[in-house]
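In: Got a predicted structure plus its sequence, pasted below:
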Amino acid sequence: MSNAGPNTAVRVVSPLPGQVIAAMDIPDPVFAKGLVGDGVAVVPDDDAGVLTAVAPLTGRVVKVLPHAYIVQHASGPAVLVHVGIDTVHLKGEGFTVHAQKGDQVEAGDRMISVDVALIRSKNLSPCCPVVVLDTKPGAIVTDSIGSRVEAGEPLFDTVGS
């Protein structure tokens, strides 16, 4: 949807393979209460090892850290992908960054690699919130909750504003 205008919905794809859960089920109150925006999360499979997290939409990388990144669509929506809960405490251990701030990416382009087994071995959750920043509940439409997705498959659409 690279030519989406300001009143156009934007398709967001899953950054990782796994089970889709509702925002309210994310094991972190900031995400569960929608304080940063509306979205869902993807929980990698129990036997996942090293996975490559991909861009959730076509746009510009506005921030990238080892454990999280933000991609902003040309029409405005910015999507945060946060790989794991409390993974900031790993200080980059188990993560490899492939994209840089300012890069133009296509939905599905590789962003970071993550060692999910390492995250689990540190007793951290690999749950991966995918959130449209600065939005209220109802900003997305999805029928993927409760289903399994592969990286790059549709996760939700933003609601045209």
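Out: Yes, it's here. Here the structure is a predicted model, which is why all the values come from computation and not from measurement.
In: hey, let's count contacts and neighbours off CA atoms from now on
Out: Fine.
In: Can you tell me the SS state at the residue nearest to R11 when sequence neighbours are not counted?
Out: The shortest distance from R11 to any non-neighbouring residue, by CA to CA, 6 or more residues apart in numbering, is to D157 (4.4 Å). For D157, the assignment made with DSSP: H, G, I helix; E, B strand; the rest coil gives strand.
In: ok now do Q100, which residues does it touch?
Out: For Q100, the contacting residues are V61, K63, V64, by CA atoms under 8 Å, 6 or more residues apart in numbering.
In: Now do the longest helix along the chain: everything it contacts.
Out: In the chain, assigned by DSSP state H, the helix with the most residues is helix 116-121. Contact partners of helix 116-121, identified using CA under 8 Å, 6+ apart, comprise P44, D47, A48, G49, V50, L51, G84, T87, G94, S125, P126.
In: and S147, how many neighbours?
Out: 12 (other CA atoms under 10 Å).
In: which of the contacts of Q100 lies closest to A55?
Out: Closest approach to A55 among the contacts of Q100 (CA to CA): V61, at 8.8 Å.
In: Point me to the helix or strand that includes the closest one.
Out: strand 59-64 (DSSP states H and E).
In: ok so, going back, ranking the contacts of Q100 by neighbours, who comes first?
Out: V61 leads the contacts of Q100 on contacts (other CA under 10 Å) with 22 neighbours.
In: this is the other structure I want to compare:
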Amino acid sequence: MLSKLFGGKNKANVLEIAAPLTGTAVPLNAVPDQAFAEGHMGGGLAVEPEEGRLVAPFDGTVAHLIKSKHAVILEHASGVQVLMHIGINTVALKGEGFHALVATGDTVKAGQTLIEFDMEAIRTAGYPLITPVVLANQAEAAAELDAVKTGRVQAGEPGMLRVSVKPQ
């Protein structure tokens, strides 16, 4: 009886994903890269950063730090994975201008700095700084994007993305 009143086992859990950067959050279709703009990499949004610091948007585990340190996938205990990709085509920089403070397999806390990056060096090299933040395994994690917050965001500020995760 109580499980019927409070949703029972089939109720989705809500995961609040904090802003991983300080800047302006924009829809994914503003990203000058077709794979991100059309949602092929997953649902989410992007942030035009104002400072060169990427932080963990929730407590989790570093599922993968890209070798060139321009992107990281963080996994939540629910199984949801979030890809944060600093800039567009920045893999071509081969790690120049990026300083990772974590490694694959590390456990991190919300707000912990993951990567520091030199915004001016990236701009000077001719790459856009816009940073997609997407659900990397949306289907596998049975996750549904409920809400996104566009406009001004502060690194660590809760609620940039809200995701429903169905119990497996």
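Out: That came through fine. Note that the structure is a prediction, hence the values are computed from the model and not measured.
In: TM-score, when you put one on top of the other?
Out: The TM-score (TM-score structural alignment, normalised by the length of the first structure) is 0.87; 150 aligned residues with a CA RMSD of 1.7 Å.
In: if we can go back for a sec, in the second structure, which residues correspond to the longest helix of the first structure?
Out: The alignment of helix 116-121 of the first structure onto the second structure (TM-score structural alignment) covers residues 119-124.
In: Map L161 of the second structure across to the first structure for me.
Out: So, by TM-score structural alignment, L161 of the second structure is matched to F156.
In: sorry, that was for E38 of the second structure
Out: Counting by TM-score structural alignment, the partner of E38 of the second structure is K33.
In: contacting residues around that match?
Out: Counting by CA under 8 Å, 6+ apart, K33 of the first structure touches A23, M24.
In: where's it relative to A23 of the first structure, distance?
Out: Per CA to CA, to the nearest Å, K33 of the first structure is found 8 Å from A23 of the first structure.
In: wouldn't T52 of the first structure be in contact with D109 here?
Out: No. The pair T52 of the first structure and D109 fails to qualify as a contact (CA atoms under 8 Å) at a distance of 9.5 Å.
In: Spell out the secondary structure type for the aligned residue in the first structure for L74 of the second structure.
Out: By TM-score structural alignment, L74 of the second structure lines up with V71 in the first structure. Of the three states, V71 of the first structure takes strand according to three-state DSSP.
In: Just the helices from the first structure, written as ranges.
Out: According to DSSP H, the first structure carries its helices in the segments 29-32, 116-121.
In: returning to what we had before: ok, average deviation of the longest helix of the first structure from the second structure?
Out: Following superposition, helix 116-121 of the first structure is found to deviate from the second structure by 1.0 Å on average (mean CA distance after the TM-score superposition for the first structure).
In: What residues of that helix count as buried?
Out: By neighbour count on 16 or more other CA atoms under 10 Å, the buried set for helix 116-121 of the first structure is V116, A117, L118, I119.
In: Kindly indicate which of these lies nearest L16 of the first structure.
Out: V116 (10.7 Å).
In: Now find how far off-centre the match of helix 116-121 of the first structure is within its chain.
Out: 21 Å (CA atoms, centre = their mean, to the nearest Å).
In: Now distance to R11 of the first structure too, for the helices of the first structure, in JSON lines please.
Out: Below are these laid out as JSON lines (distance: least, CA to CA, whole Å):
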{"stretch": "helix 29-32", "distance to R11 of the first structure": "20"}
{"stretch": "helix 116-121", "distance to R11 of the first structure": "26"}
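In: Can you tell me which of these is nearest to Q19 of the first structure?
Out: helix 116-121 (14.1 Å).
In: Just tell me what S144 of the first structure corresponds to in the second structure.
Out: Using TM-score structural alignment, S144 of the first structure sits opposite K149 in the second structure.
In: thinking its match is in contact with E157, fair?
Out: No. Look at K149 of the second structure against E157 with CA under 8 Å: they stay out of range, at 10.8 Å.
In: Can you list the residue ranges for strands in the first structure?
Out: With strands called from DSSP state E, the first structure shows them at 11-13, 18-22, 37-43, 50-54, 59-64, 68-72, 78-82, 95-97, 104-105, 110-115, 128-133, 140-141, 148-149, 154-158.
In: Let's have those strands in a markdown table, adding distance to P29 of the first structure.
Out: As requested, these are exported to a markdown table (distance: least, CA to CA, whole Å):
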| stretch | distance to P29 of the first structure |
| --- | --- |
| strand 11-13 | 23 |
| strand 18-22 | 13 |
| strand 37-43 | 12 |
| strand 50-54 | 23 |
| strand 59-64 | 22 |
| strand 68-72 | 17 |
| strand 78-82 | 14 |
| strand 95-97 | 24 |
| strand 104-105 | 30 |
| strand 110-115 | 23 |
| strand 128-133 | 12 |
| strand 140-141 | 19 |
| strand 148-149 | 23 |
| strand 154-158 | 21 |
